[in-house]
Every structure is written in C-alpha cells, then in structure tokens.
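[1] here you go, sequence then predicted model.
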Amino acid sequence: MKTYNSNHAWKELNELLPEKFKMKADNLPVEEVWTWNGNQIHLDRYPNPDAEYRIFLHHGVGTNGRQLNMIFGHKMAELGYDVVAMDNLGYGMTEVNQKDITYDSWVHCFADFVNMETKRDPKKAVLYGLSAGGMICYNAACFIDNLSGIIGMCFLKNDDKVVGKRTAKYGSTNWIAFPIMNFFNSLGFKRLKIPMKAVSKMNYLTNNDRALKIFLNDPASAKADVQMQFLYEYMSYKLPIPVNEFDKCPILLTQPMEDKWTPLELSERSMKGIKAPFTIKHLDGAGHYPMEEKGLEQLIEYSDSFIRSLAK
C-alpha cells in the first residue's frame, strides 16, 4: 500500500499552515485501502465509533485527501466527528489498475464508497468537497441512498459554458478546444494524459506563494495528469438530478472571499433555483485552498454549526 510517508509535499504544506491547524505527528489519520473495480483506493481516516455523523471528504483536481484532512478533517475529528478522506483515481496515494478513467468513474467511485460505508456502519453521512470536489459531492449524492447534508467550497455546473470560460486556463478558446478533444477521443486518443495544471487556473489554487510552488510540483495533487476523456467529460457532465429537482439534503456553501479561481457568482449561477435548503457562508480573507487562519476557523465553525442543525 502506498502511504503518505513517501510524499513530502503535504509535510511542507503543513508547516505553512497556522500553528493551530498544523497536523501533529501524534494525530495523523489512519491510512487504509478500499478495493474498487480492481483499484486500490487510498483512504485517510479519523475513526470515531461513538460519533453520530461521518464526514466524507473529496478533493478537487489540484488537491488530495491528505490535504483536505490538513485544513478540515483533523479539526472536525477533534470536535467528535468520524472523518474519512478519499483519494480518487489518479490522485494522492491511490493505485489505479483500470485503463479508462472518466469523470463518471470519480462520481460513482465516491458514491459507491459512501453507500458501502453507511451500510457497514450506519452513521449519518455528510459530504465535504473542496473546489471541483464540491460538484463531485453533488453529483455523487444523486446516487447515494442515505445522506444528511453536503458542504462545499464551491459548486460549479460542469457543462455551463460561462463557468467553463471563467475557470479554464485559456477559457476564451473553449469553443474550439472542446470539439477538438471530442475528435481526438473518437480517434482513440481518449487515454492521452494531459497535465491538469496546463488547462486549469492552477496558479490560483492558493494565495500563499510558497505553498503554490509546492502544490505545482506535487504529482499527487496539482501536478497530476488526467486522461483526455476525463477532461472532456469533466467539462460536459450533465447533472444526474437538475438543481431545481434536487431535494435530497440541505447544502452549505463555504465560499472563500479571496478566491481568484472560483468566485461566489459562479456557484450562485450553478445552483440558482435549487430545491434543497441552500446556505452560503463567507470565509473572510481566504483563498481557493484556504490557508488563512480566520478563514479556516470560520470553515470549521460554520461546518460544525451546519451539521448540528441537521439533527434539529
């Protein structure tokens, strides 16, 4: 099993966090593997047998499960929640054995895991997604049997051309890039690997310059490659349940207010008309991957309050 002992990036990033948010050596998550479709899916877990809620963490296209536990998971575990972060296909310490990796694979891998865990140990399930992980949580929720709530840092409708233009690295060329990708997919180049940082605004992943350099050189997060078919589907995925019909659970948007990649108006556009209860909370002074103390404190406070409200 690959573990985060072999990855130095998260340790370097950890040192750049505010002191109260740094992971300590005596409080690291338990590393496990879950086999899904022949892949060895890496899990970073803070187990709590007595917890009422289990929080399932999903990263975006520039982060991994350990990096989510650093800013969110271990602090929620300190509050008494059971927490588990997944590394999806191609990211973190997960070992991929399937040939085709699509966005739909990510959605169903996560949904299958939540369903399996909840049947094994019926704690109430809450999803947390950072960046693209927010909409992964929404899409996966459409296939999850029992769900109490969703927390996301942003929720971006994949096939919205305005959202795509604003978030892609060369958004003005999306009108030609999209059909070109479709053409190459049809020619058999669907497994061609593309650096995610080459096509996305990965330079806005965090507002901490030292941390950004670490991210961009980490193959387990912001330096990861994705298959062309993943990228094509990521840009065109249709919501399994339209937002105006989605009422499976309440949703909390925790929006970093200094996010230069996915500003608030894009999530508001994507979730306009949603049927489920939808609350927005601002993280003051925080960037896309928040490393700022006030924003991180607010993230934990708002998330804890949201989950507690679910029991009322």
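    Received it, and whenever you're ready, just let me know what you need. Numbers count the residues shown, from 1 in each chain.
[2] please count neighbours and contacts with C-alpha atoms only from this point.
    Noted.
[3] which positions in stretch 231-240 come out as buried?
    Buried positions in stretch 231-240, judged by neighbour count with 16 or more other CA atoms under 10 Å: 231, 232, 233, 234, 235, 236.
[4] quick one: the residue nearest to residue 10 when sequence neighbours are not counted and residue 182, what's the gap?
    Of all residues not flanking residue 10 in the chain, residue 67 sits nearest, at 6.4 Å (CA to CA, 6 or more residues apart in numbering). According to CA to CA, to the nearest Å, residue 67 stands 32 Å off from residue 182.
[5] next: residue 249.
    Applying CA to CA to residue 249 and residue 182 gives a distance of 35 Å.
[6] list the contacts of residue 263.
    255, 256, 257 (CA atoms under 8 Å, 6 or more residues apart in numbering).
[7] taking the residues you listed one by one, which sit in strands?
    255, 256 (DSSP state E).
[8] just the buried subset of the contacts of residue 263, written out for PyMOL, thanks.
    Per 16+ other CA under 10 Å, the buried members of the contacts of residue 263 correspond to this PyMOL selection:
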select buried, resi 255+256+257
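[9] closest to residue 267 among the contacts of residue 263?
    Lowest distance from residue 267 to these (CA to CA) belongs to residue 255, with 8.9 Å.
[10] try this one next to it:
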Amino acid sequence: MSYAKNREWEKIQEYLPIKNRMKVDMEPQEYFISIQNTEVHIDHYKVDRPRGRVIMFHGVGGNGRLLSFMAIPLMKCGFEVICPDLPLYGYTKYRGIVTYDMWVSCGVEIVNYFRREKRDTFLLGLSAGGMLAYQIAALCPEITGVMATCILDQRNRIITKQTAVNPVMAVVGNAILSMTHRVIGSWKIPMKMIANMKAITNNQDLADILMKDTRSSGTKVSLAFVYSMLNPLLETEPENFTKCPFLLVHPEDDRWTDVELSRLFFDRLACEKELQILEGAGHFPIESKGLEQMQRYCVAFMEKCLTE
C-alpha cells in the first residue's frame, strides 16, 4: 500500500489554503528505505538543482504525507524536501516493539542516508517532531540548521501534565509505566487516550478526520513507546547545544502546546536562535496567514544559513 493507491489523505487537502494543496504534478516520489528493522516510507519532493535539503519529521498525530502542506511551498522555493513516515505511522513497515529511542536512531540513519549526496541539510520538526529534530541534529554531523513548530521536553512534568489528555493521566500513567513498561511494553493503546489529540488542529471537523485515521492521529502505540517518549534520553542538553542555528516558528493560537512550554527548553539553547510567532495559527498550522509566515520565516532562515 502507498499514498498513491490509498487516497484517504486527500480528505485533508480541502482544509488547506488553495496554494498549499497538492496538485497531481506536485505529488512526491514514494519509495522505501531499509533502516534497522524497518522499511521506512519516504515522500520525496525533488527539484532540479536544489538550493538545499529539508528533512521533515512529523509528531505523534501525523505522518509524512500530512507534511505536504509545508513541503510543497518549500519545494516551490527550490528546496528538496524529504518526509518519512516514522515507525507506527503512515506506511512504514516495522518489526518488534517500537520505542521513541528507535525514532531517534531511525531519524539519524534517515539523515545519514540522504547526506551521502552532499548538500546543505536542514531538519524541520512539527509537534513532537520538533524535539526529535533537535535530538537528531545533536547526533548528526554537518546539520546546517534546525526548525521546529514547538520543542517540548517531556522530562519536565509541567509539560507532561499540560499536553496529556488530562493531568491525572500524565502523573498516574507515567508512574505505572515506570514499573510495568518492561513487562507489558508491547501492549498497544490509541494515542488519543494519552495525548490531547483533539487539540491537534483548531478545526474540529479536521481533528475528527485525523483521529479516525489509523495512519496518523488514530494510531495505536506501544506502552514502551509512551514510556520512552515521556522519559527521553538527551545526548546534549540545550546549554551545550552549539552545533547549528535553531528557528522556533510557534503557532500563536496553539491550544495544545502553548509557546511558554516550548520556551522552557528554547530559552536554554546555547546556539544562535530565533523565535517567530505564527499569527492566528493552531498546533497543526494550516491557517493561511500563519502558514504564509511559516514559509517566509523558514526560507529566510535557510537562506541565511546556507553554506554552498
């Protein structure tokens, strides 16, 4: 199966600004790459003589195809864009128990796979993909810059409480998982039972569609994944991160993760950094004005960082 054969993702397109919708001649090349115990599905938006490469990472409510809303404008601006489906999501095939640590190691190998062709490489993470992009950048050589719509350190229990489906679930759930994840880690539960998925977008009709989609917000994840996501292992603390510049493009009307939650980590970063607010945008920033700003800020950031 692939997005070319299963067109369910097209339901999302009508909620996007017209210029961000995918036309037939804009559809990415689809293929799989073998990494660890997975066959990672890739959406690859190719351009002639690209100015740079952007590898985009979705969060716990998305998949690679949902990132088309930003991949298309970046492609139009001359950047090669690569959107993988991370294990548990989209069409990526995997064996064994998936943990968040596996996301990090898989992400590092994805970046290294494409870096075989030398080119300025940027990472762009949305939602939980923001912290993931940071962790991958810390482990990969020669990353030109990192961009994110939010960056949440789930080791901070303030963040865990405010992003979970309810505060009690955050506290009690993590305590129970700390004692049981090694025994029943393979058990799967819907992500929407844990995280506040209904706030993934400010359009309730779209949120309902996403939460019914078993390849995005409606997927089931293992208890081992949940525990490792809530207790991530960071190789580099933000005070020691100087590898590359960092751009935070945070939605103004994010009803899931307020900008102040991201600032708890962002303000500690030792690298060159920049914060821009996307006016009127929700967590999944599909609103026209905020999306235009996101494109403009990301392109300007990359143009400033380009080395070739």
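    Perfect, thanks for sending it. As the structure is a prediction and not an experimental result, all values here were calculated from the model.
[11] between the contacts of residue 263 of structure 1, which is nearest residue 28 of structure 1?
    The closest of the contacts of residue 263 of structure 1, once distances to residue 28 of structure 1 are taken by CA to CA, is residue 256, at 25.9 Å.
[12] isn't the closest one right up against residue 294?
    No. Residue 256 of structure 1 lies out of contact with residue 294 (CA atoms under 8 Å); the separation is 10.7 Å.
[13] so what sits against both of these two?
    283, 284, 285, 286.
[14] measure the counterpart of the second one in structure 2 to residue 88 of structure 2 for me?
    This points to residue 284 of structure 1. Alignment note (TM-score structural alignment): residue 284 of structure 1 maps to residue 279 of structure 2. To residue 88 of structure 2, residue 279 of structure 2 is 32 Å away according to CA to CA.
[15] then residue 151 of structure 2?
    Taking CA to CA as the measure, residue 151 of structure 2 falls 21 Å from residue 88 of structure 2.
[16] more neighbours, these two?
    Neighbours per residue, other CA atoms under 10 Å: of residue 151 of structure 2 and residue 88, the larger number sits with residue 151, 27 against 23.
[17] just tell me what the more buried one corresponds to in structure 1.
    Residue 151 of structure 2 maps onto residue 155 in structure 1, by TM-score structural alignment.
[18] show me what residue 303 of structure 2 aligns to in structure 1.
    In structure 1, residue 303 of structure 2 lands on residue 308 (TM-score structural alignment).
[19] its match belongs to a strand?
    No. Residue 308 of structure 1: not assigned to a strand; according to DSSP: H, G, I helix; E, B strand; the rest coil it is helix.
[20] do a quick rundown of the helices in the stretch 201-308 of structure 2.
    204-212, 223-230, 259-266, 288-305 (DSSP state H, counting those that start in this stretch).
[21] buried set for the third one?
    Under the neighbour-count criterion of 16+ other CA under 10 Å, helix 259-266 of structure 2 has 259, 261, 262, 263, 265, 266 buried.
[22] where do the strands of structure 1 begin and end?
    Under DSSP E, structure 1 gives strands at 30-36, 39-46, 53-58, 82-86, 124-129, 149-152, 193-195, 225-227, 251-256, 278-283.
[23] how about these in TSV, adding distance to residue 202 of structure 1?
    Below are these laid out as TSV (distance: least, CA to CA, whole Å):
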stretch	distance to residue 202 of structure 1
strand 30-36	27
strand 39-46	23
strand 53-58	18
strand 82-86	21
strand 124-129	17
strand 149-152	19
strand 193-195	11
strand 225-227	13
strand 251-256	16
strand 278-283	20
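[24] ok, which of these comes nearest residue 166 of structure 1?
    Checking the strands of structure 1 against residue 166 of structure 1 by CA to CA gives strand 251-256 as the closest, at 16.6 Å.
[25] so where is the closest one in structure 2?
    The aligned range for strand 251-256 of structure 1 is 246-251, by TM-score structural alignment.
[26] pull up the distance across stretch 269-281 of structure 1, start to finish.
    In stretch 269-281 of structure 1, first residue to last residue: 16 Å (CA to CA).
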